[in-house]
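Asker: Got a predicted model here, sequence first, then my questions.
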Amino acid sequence: MVRVDVLKASASFLCIAGGNAAAIKRQDVMATGTSLAKCPVKMADYDTKYRICPDTDFVGTSNQIIDGVADVDACAKKCAQTDGCEKAVFDTKGKVCHVKDTYNEATLLWKVNDQFTTIQVEATIDVAKQGSWTDIIRLPVIPVTAYIVPEFPEASRMLVFSSWGDTTFGGESGYTQFADYNFKTGATSALTVTNTHHDMFCPGISSLEDGRILITGGSDADKTSFYNPATNAFTEGPVMEIARGYQSQTTLSNGNVFTIGGSYSGGRGGKNGEVYDPATDAWTLLDDALVEPMLTTDHERIWREDNHGWLYGWSNESVFQAGPSKTQHWYGTTGDGSVKEAGVRDTVDAMCASNVMYDALNGKIFSAGDAQDYDKSAAYTSAHITTIGEPGTASKVERVADMSYPRGFSNAVVLPDGTILITGGQRKSLVFTDTDGILTPELLDPQTKRWTKMAPEAVARNYHSESLLLPDGTVWSGGGGMCYVSTPGASDSGCDTSVNHADGQIFSPPYLFNADGSAARRPVITSLAETAVPVGGTLTVNVEGNPCVSFALVRIGTATHPINTDQRRIPLTGHKRAGGSTYDIALPEDSGKLLPGHYYVFALNKRGTPSMAKTVRITL
């Protein structure tokens, strides 16, 4: 791997005194349009309420546009005289004051631009109720797809990738740009993967029992690649029976992988299911695992209608398809395969909606948001919980409280305590835009069915974004954008690069804070007695510190777009041995609920604060 540094601003500053605010001019800094989470310089004050950051802009709706404003102080005064004004922008060249929309209700993207100076009330965030975000983490590529590298005793790295270009894609190329981000040290490196002859842009992705990551299709639509965490290397896999892009796939109860759909690339229509068997290293087409029942209705037709299925491996080598079609289905993966309708989730389709199995013991699947059509379609606020039981039986669907915001292209992560974090999305699904993006995440408690608004993210996360749970109980949220060009290596001069986000942020949920904002004390898993445990076996965990009352296994994620079929949570209790801090945890006996593969092991205290996770491998 070739080491590259995360983007840093190198700057010199010129201070100019005058008026009520001391202007601090920034020279030779980040490029215009660079997203910000905080001012790159020490902010000046207007009176005691407003903070001034030069050479930056809030991109988004203006409630008022006032011409002929003399200076920054005068613009700040206009904001102070306007009810509810918390943000304003002064155009230093045009002498125009923009009074912006309300802070938590609109997309206001903070970006570098030397024509403007921003004015804002410093946000008061109650981290114990709203959590907090890190500064923006710059990457060498747009993280369209991301996965956590399974490591022992605990994970420390995330691999992300785009296409043949760091921020560009277009047609088959035979190679992919990767970045390796160590979320413990902050180190970032870049790598071009060429040896598998595979442009992995927008693929299917799954983790296998042995820890390898299987990446299928995408721009090179019949190709497959393996990433092996033991060797930190990629190898070429067998081609699929059907070429696919934008398909989904899921690991099965027997360790095989099922995939279906994917008419984005490799031809359109007829993308029936097929299965990969690691034992034979071969794909088998399932002629009767028909794709047609799960198609949505889209104005762009079949190119979109079989994309991004919500697939959940389940008992007896079955797969439950929860969406995005309004009807739900059971797929069988033995013999020639099969498909059977399971129920109706809604009266509309929900392409690219967030979805996650948050309680695998009880067959609980959450889904929310998105839209009827993939693109140019108004997003929903609606949310549902689907409950499944024995394969082939009818699903049960409950409409729960709506989100505060409509969200197209949002992402969902289940936290160790069973709550669900929704990040990103936009009011109308519009590919390759940040239009009306929602910066404020929401947290759902599935027990109370109530939503809580969280601290706002700094960057819109829409099309080509993703999110992942990290082993410390925080959440990575990153990506968005990409530029289509006609051929690999062609210029992106005709593209709106302002919506390209080669970056991410990490969110610390409220459970990591005490009421006074200090760090909450965590349980501490000092060790696992074993690193590999069979389905139905006993996991022995040593816990110290804050009393532990429950445990959770969360399967280590692999995400592209809103799809993370590897992500699922197993809530567990442990039997504490007398006179010590050792717990024995009986694991589920059904490998459809506890899929083979690598999991985070979390210990949780009474208030739901999780430990740092250790890694365990679940075997058949």
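Answerer: Arrived safely.
Asker: okay, CA-based contacts and neighbour counts for the rest of this
Answerer: Fine.
Asker: who's in contact with the residue nearest to Gly537 when sequence neighbours are not counted?
Answerer: Closest residue to Gly537 in three dimensions, ignoring its sequence neighbours and counting by C-alpha to C-alpha, 6 or more residues apart in numbering: Leu587, at 5.5 Å. By C-alpha atoms under 8 Å, 6 or more residues apart in numbering, the contact list for Leu587 reads 535-539, 572.
Asker: so what's the spatially closest residue to Leu512 that is not a sequence neighbour up against?
Answerer: Spatial nearest neighbour of Leu512, chain neighbours left out: Ala520 (5.2 Å); criterion: C-alpha to C-alpha, 6+ apart. Residues counted as contacts of Ala520 (C-alpha under 8 Å, 6+ apart) are 511-514, 609.
Asker: just the helices in the chain please.
Answerer: 72-80, 127-130, 302-305 (DSSP state H).
Asker: count of residues packed around the nearest residue to Ala190 once chain neighbours are set aside?
Answerer: Computed as C-alpha to C-alpha, 6+ apart, the closest residue to Ala190 that is not its neighbour in sequence is Ala179, at 4.4 Å. Applying other C-alpha atoms under 10 Å, we find 26 residues neighbouring Ala179.
Asker: picking up where we left off before, for PyMOL, what selects the buried ones among the contacts of Ala520?
Answerer: Restricted to buried positions by 16 or more other C-alpha atoms under 10 Å, the PyMOL selection for the contacts of Ala520 reads:
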select buried, resi 511+512+513+609
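Asker: In the contacts of Ala520, find the pair that's most separated.
Answerer: Spatially, the most separated pair among these is Asn514 and Thr609, at 9.9 Å (C-alpha to C-alpha).
Asker: okay if I get the contacts of Ala520 as JSON lines plus distance to Thr194?
Answerer: Output for the contacts of Ala520, formatted as JSON lines (distance: C-alpha to C-alpha, whole Å):
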{"residue": "Tyr511", "distance to Thr194": "42"}
{"residue": "Leu512", "distance to Thr194": "41"}
{"residue": "Phe513", "distance to Thr194": "44"}
{"residue": "Asn514", "distance to Thr194": "48"}
{"residue": "Thr609", "distance to Thr194": "42"}
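Asker: second one coming, line it up with the first:
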Amino acid sequence: MAYRTSISVYLFHALLFTTFANSASVAISRSGWTATADSFQSGNEPAKALYANAASFWHSQYSPTPVGPLSHWIVVDMRAVYNINAISIQLRPSDSANGRIGGHRIEVSTDNSTWQITAVGKYNNDATTKKTVFVTRPARFVRITATSEAQGANNQWTAIAEVNISQETSAYAPPAPGKGSWEKTVEFPLIPAAVSLLTDRKVLMWSAFAKDNFGGQKGFTQTGIYDPGTAESSQLNVSNTQHDMFCPGILLDFNGNVVVTGGSNVAKTSIYDLSSDVWSGAANMKIARGYQASATCSDGRIFTIGGEWSGGSGDKNGEIYNPTTNTCTTGAGIRLDDGHAMNGNAVMYDAPAGKILTAGGAPDYEDSDARTNAYIITIDAPKTNPTVTKTQNMAYARGFAFGVALPDGTVLVLDEQAHVKPFRDDTAVFVPEPSDPVTGTWTKLNPHVIPRNYHSVAILLSDATIFHGGGGLCGPCTQYGGVPESNHLDAEIFVPPYLLNSDRTRRMRPIISTVAASVRLGASLSVTTGGAVAKFSMRRIPLTMEGSGRSYTVSIPGDPGVALPGYWLLFAIDSNGTPSVGKFIKVTV
């Protein structure tokens, strides 16, 4: 792809998790449970985290000094194997913030020897109960590791007042083979309502003026960067551009900078430069808008069209931003009699052939039944009308859905609601469906567990897995007719079937050993690999190749409207359809 485009005593009886809807979850009795830890302070033993009293808590050793540095861990032994899918961690009482967990890792095991990671991430620095939800796994032991303290790096201790673990109430069935795997939950200090993959493989994400709420034109945005390699995430309040970047247009320019237009501050433009790690402002748009579409053109200018609500309704014709002169001009992309359309998605999956998959959507923004319809739009020669062909319907009706173009040429469509209703998780769809454009058919894959509806995101990571996160962003949700349980400060990582063996272990993957960092339009690119491969792909562009064994040459299209100058992910794909980890290359003019 060319990347343009949020107490003193607690008695826990039956704790019911309502943050997800495709399975029931009830707290397990802690009778007979035991706990161990890497260290503890006398009077704050690990068992104190199981006392049903938040005034007593486990605390890692803090005296005498010097104390052992982070990481600190606690292991809970439930004395029997349960099919667990949620963990609740109550931090120490709010009269002291010492030992609050920031960075963390949650693992499960049936034997206290072999461990599976179920969740990683970073908690906010507050006294709220932390609830982590993940795909059901059999486990007897749960290990919670604190990798940082929420107040700051100088604090090398950890405290937990209560640990509760919940189980699936229905019969457990392992994920079906050949249907992919939801590997882990990743937790953030904000709701990732917008994301962009950066050229260093990290994910830039943001919410709005608040980490879990939106509204008004506040002039600042809560942002963060997630590193899939380390599972670390950072947080930054961006205020220098006076731009609340809630529900904007997003794209990458030729140099890999993230360009963000409109949203709550309806005419603003902000640009994130990865090389300097700096946000800066650019020229305001001529037409105020939010929820719009934007794209980088083949000459480096930026085209924006559409939008709704932000800046008023209607008259959202196109405009062009010139990054060289830092100016915006209107008159591009007049919408003529195009009617009101929403909630669907469209994904270009084959750029040379001009193929676009569009699927789902609903007639209205809320309280409206979604559709299963799917179509292929083909853009042919310039100044000719596109053709539209109906393809097989999806198995599930979806509004607010996402489509992700995958390295193998298929398009994965994920979620959202069968009956669209912002800020609620009713009628959530949990089963993703990939579309095979060759056969025109859809396939149902293994379901995830956390609803992803309004204000959620999905994006391909450089290792060919899927980041699927967010949802909600309504704070207490009292003024929107929603519920606060629709706020999801997390993501789930999906491992597609092309990366898995039949027993759900990871396949051996092809390796791109060497490749140039850049290539000109229309030129050839030499690639060496760790072994024989069947084809190469720049995700939306299947590449012509020559060679064999470990040495290949691929041809880059010469049309800048197809191989758009800028950064692309190059994948090598073997005869089993398994892609390599993607390598970023820059296509230049």
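Answerer: Sure, I can see it. Note that this is a predicted model, so its numbers are computed, not measured.
Asker: Got a TM-score for the two of them?
Answerer: Once superposed, chain against chain, the TM-score is 0.73 (TM-score structural alignment, normalised by the length of structure 2); 460 aligned residues with a C-alpha RMSD of 3.0 Å.
Asker: and the residue nearest to Leu512 of structure 1, what pairs with it in structure 2?
Answerer: Residue correspondence to structure 2 (TM-score structural alignment): Ala520 of structure 1 is matched to Arg507.
Asker: in stretch 221-237 of structure 2, what's buried?
Answerer: Buried-residue list, stretch 221-237 of structure 2, by 16+ other C-alpha under 10 Å: 221-226, 228, 231-233, 235.
Asker: Straight-line length of that stretch, end to end?
Answerer: Stretch 221-237 of structure 2 has an end-to-end distance of 6 Å (criterion: C-alpha to C-alpha, to the nearest Å).
Asker: Provide the aligned range in structure 1 for that stretch.
Answerer: The aligned range for stretch 221-237 of structure 2 is 176-192, by TM-score structural alignment.
Asker: Which residues does the matching stretch contact?
Answerer: Contacts of stretch 176-192 of structure 1 (C-alpha under 8 Å, 6+ apart): 1-6, 139-141, 156-166, 175, 193-194, 198-201.
Asker: What remains of those residues if I keep only buried residues?
Answerer: Buried, going by 16+ other C-alpha under 10 Å: 6, 139-141, 156-166, 175, 193-194, 198-201, out of the contacts of stretch 176-192 of structure 1.
Asker: and whatever residue of structure 1 lines up with Leu412 of structure 2, how many neighbours?
Answerer: Per TM-score structural alignment, the equivalent position to Leu412 of structure 2 in structure 1 is Leu421. Neighbour count of Leu421 of structure 1, defined by other C-alpha under 10 Å: 25.
Asker: pretty sure Leu421 of structure 1 is touching Val414, no?
Answerer: Yes - using C-alpha atoms under 8 Å, Leu421 of structure 1 makes contact with Val414 at a distance of 6.4 Å.
Asker: quick one: what helix or strand has the closest residue to Val76 of structure 2 other than its chain neighbours in it?
Answerer: Excluding its sequence neighbours, the residue lying closest to Val76 of structure 2 (C-alpha to C-alpha, 6+ apart) is Ala35, at 4.5 Å. Using DSSP states H and E, Ala35 of structure 2 falls within strand 34-37.
Asker: residue range for that strand in structure 1?
Answerer: So strand 34-37 of structure 2 is aligned with nothing, judged by TM-score structural alignment.
Asker: cool, stretch 295-304 of structure 2 as well?
Answerer: With TM-score structural alignment as the criterion, stretch 295-304 of structure 2 aligns to 250-259.
Asker: Find out how far the matching stretch is from the centre of the chain, if you would.
Answerer: Distance of stretch 250-259 of structure 1 from its chain centroid, counting by C-alpha atoms, centre = their mean, to the nearest Å, is 22 Å.
Asker: Next, count neighbours for the residue nearest to Val76 of structure 2.
Answerer: Ala35 of structure 2: 19 neighbours (other C-alpha under 10 Å).
Asker: if I look at it, how far off is Gly219 of structure 2?
Answerer: Taken as C-alpha to C-alpha, the span from Ala35 of structure 2 to Gly219 of structure 2 is 47 Å.
Asker: Next up, the contacts around whatever residue of structure 1 lines up with Pro352 of structure 2.
Answerer: Using TM-score structural alignment, the partner of Pro352 of structure 2 in structure 1 is Leu361. Contact analysis of Leu361 of structure 1 by C-alpha under 8 Å, 6+ apart lists 570-571, 588, 593.
Asker: a markdown table for those, including distance to Phe13 of structure 1 and neighbour count?
Answerer: Output for the contacts of Leu361 of structure 1, formatted as a markdown table (distance: C-alpha to C-alpha, whole Å; neighbours: other C-alpha atoms under 10 Å):
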| residue | distance to Phe13 of structure 1 | neighbour count |
| --- | --- | --- |
| Ile570 | 52 | 23 |
| Pro571 | 53 | 19 |
| Pro588 | 60 | 18 |
| Lys593 | 58 | 23 |
